[in-house]
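1. I would like to see how this sequence folds:
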Amino acid sequence: MADDKDVLRDVWFGRIPSCFTLNSDEVTEREAEPYYLMLPRVSYLTLVTDKVKKHFLKAMRTDEVEEMWFEYEGTPLKWHYPIGVLFDLHASASALPWSIIVHFKSFPDRDLLHCPTNSVIEAHFMSSIKEADVLKHKSQVVNDMQKKDHKQLWMGLQNGFVTFSFGFDCDERVFNRT
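-> Reported below is the predicted structural model:
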């Protein structure tokens, strides 16, 4: 089990060096510097949008800003997939940092779901956890958790699971219960 715990620790703390660049067609005020972040593999792009948006709004006229979305090599990145999954699907063979293009215009309605608020992300995340619990435990674990445990799990995701013991405890309860 110690080896499994080491692997889980690596997954929880896994980060992907990333470079966000504003789409060149959308620069309106002045050239925007790229924005570099170490993205947690077990998080979602929408949880870093506030930082990215704040950085790039300096180069945009506010009247030209629509819903923000991301792409990699022409493919819109789905906000409801974990960052690690997106990277593995689209860019794992690429050189690092992962180059992500930021858009504020022309939202691809046919390819992406809209994500208006963080509460939508939270609801999707908890729904995914409940779905995994149903498949593995027939709803025994997540339904037995208190509301504060759900909130703690969500806060952990938002904060990058700062402490491994917290993430490991949740992982143990949800995924490794027999």
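2. C-alpha from now on. contacts and neighbour counts both.
-> OK.
3. centroid-nearest residue for this structure?
-> Residue closest to the average C-alpha location in the chain (Cα atoms, centre = their mean): Tyr44, at 0.9 Å.
4. next, the second sequence, to be compared with the first:
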Amino acid sequence: MTTSDIITRVWGGVLHVKFQLDPVLATEECPFYYATLYRNSFLHSSLADLVQFYKPHLKDPSLGETPNWWFEFEKVPLKWNLPIGLLYDLTTTDSQAEKQAWELTLRYHDYPVEYVIPIEPNTNFLKSYWINQLKEACFILNGSSKLVMNMSRTETDEFYQAAIHKESVQYETAFRRLLPSNISSLKNIPIKIYLPLSNKLIQPVIANVGRKLTLGNLLQSLIPDLFPSSLMYTVAHPVSHGVVLPIDSPVVDLYICMKSLDAFLHISIRMIQKSDLD
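-> Okay, here's the model as predicted:
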């Protein structure tokens, strides 16, 4: 399978989602909203359609004009700034994953500010966040954010629209401008590793970037308790876009193929269950 094939599959991955409106907000007969959403996207990209659907069923229709909606899964608030697929991988267990649809609740009151970044009204918060992430990724890759800062407004808008509308070819064309011409010139790789059963996030600083550095080497150096071997998984699995990543994969290649729309490679660590070893 070629790099292009893997990138196409990453952008094409989907989740089936079943939304319900918070009963506190809803009239008595309120339907569910079913959607098939791309893993490599943000939940709030669908918010306008969702609120429009539920507007006739709101006890207070004026809520449909305000921005502070948030999503919840089994009483866990979901962070709007993380890709949908990552949220799913971080919050679901194997038994929950067997369900036909991911069941989420749309809420408004009691915004969980201690856990979810507040949304500023009258701003394109998703675009602003995405641009800031792109600048950070560019700085990690090159030691400077100038390549993003020097983009024209039109170039930035087209890049963002390609990310949001899943135009993978256009996105990859724009993204390649952020990479140095030679892999050996990479300063670091934008990676975020999410540990299980905690809110701990690791952003590794990779001193020797090159194709010889494998995922197994990286994980063993960062989290030896969970990855005592660089040759096989015995305690935990690294997952990205719902896929267990091969331990012998070069980290550079994984980044190129498996990065998310915010230009970071997100890896969630899942403990290996006994059933996985049978």
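5. quick TM-score on the pair, please.
-> Laid over one another, the chains give 0.85 as their TM-score (TM-score structural alignment, normalised by the length of the first structure), with 174 aligned residues with a Cα RMSD of 2.2 Å.
6. the residue nearest to the centre of the first structure -> the second structure?
-> In the second structure, the residue matched to Tyr44 of the first structure (TM-score structural alignment) is Phe42.
7. what's the mean distance for the top strand by length along the first structure versus the second structure?
-> The residue-count maximum for a strand in the first structure (DSSP state E) belongs to strand 15-22. For strand 15-22 of the first structure, the mean distance to aligned residues of the second structure following superposition is 1.1 Å (mean Cα distance after the TM-score superposition for the first structure).
8. which is the next helix or strand following that strand?
-> For strand 15-22 of the first structure, the following helix or strand on the C-terminal side (DSSP states H and E) is strand 35-40.
9. in the longest strand of the first structure, what counts as buried?
-> Of the residues in strand 15-22 of the first structure, those buried by neighbour count under the rule 16 or more other Cα atoms under 10 Å are 15-16, 18-22.
10. contact partners of that strand?
-> The contact list for strand 15-22 of the first structure (Cα atoms under 8 Å, 6 or more residues apart in numbering) reads 32-41, 52, 56, 84, 96-103.
11. tally of neighbours for Ser127 of the first structure?
-> Residue neighbour count, defined by other Cα atoms under 10 Å, stands at 12 for Ser127 of the first structure.
12. make that Ala91 of the first structure, sorry
-> Around Ala91 of the first structure there are 16 other residues, counting by other Cα under 10 Å.
13. equivalent analysis for Met1 of the second structure, please.
-> By other Cα under 10 Å, 5 other residues sit near Met1 of the second structure.
14. if I look at it, how far off is Val252 of the second structure?
-> According to Cα to Cα, to the nearest Å, Met1 of the second structure and Val252 of the second structure sit 17 Å apart.
15. how many degrees apart are the longest strand of the first structure and strand 35-40 in direction?
-> Counting by axes from the mean of the first three to the mean of the last three Cα atoms, to 10 degrees, strand 15-22 of the first structure lies at 150 degrees to strand 35-40.
16. distance from the chain centre to strand 15-22 of the first structure, please.
-> How far strand 15-22 of the first structure lies from its chain's middle: 12 Å, per Cα atoms, centre = their mean, to the nearest Å.
17. again, but for stretch 139-154 of the second structure
-> 21 Å.
18. stretch 76-92 of the first structure too?
-> Worked out by Cα atoms, centre = their mean, stretch 76-92 of the first structure lies 8 Å from the chain centre.
19. buried set for it?
-> Buried residues in stretch 76-92 of the first structure, counting neighbours by 16+ other Cα under 10 Å, are found at 76-80, 82-84, 86-87, 91.
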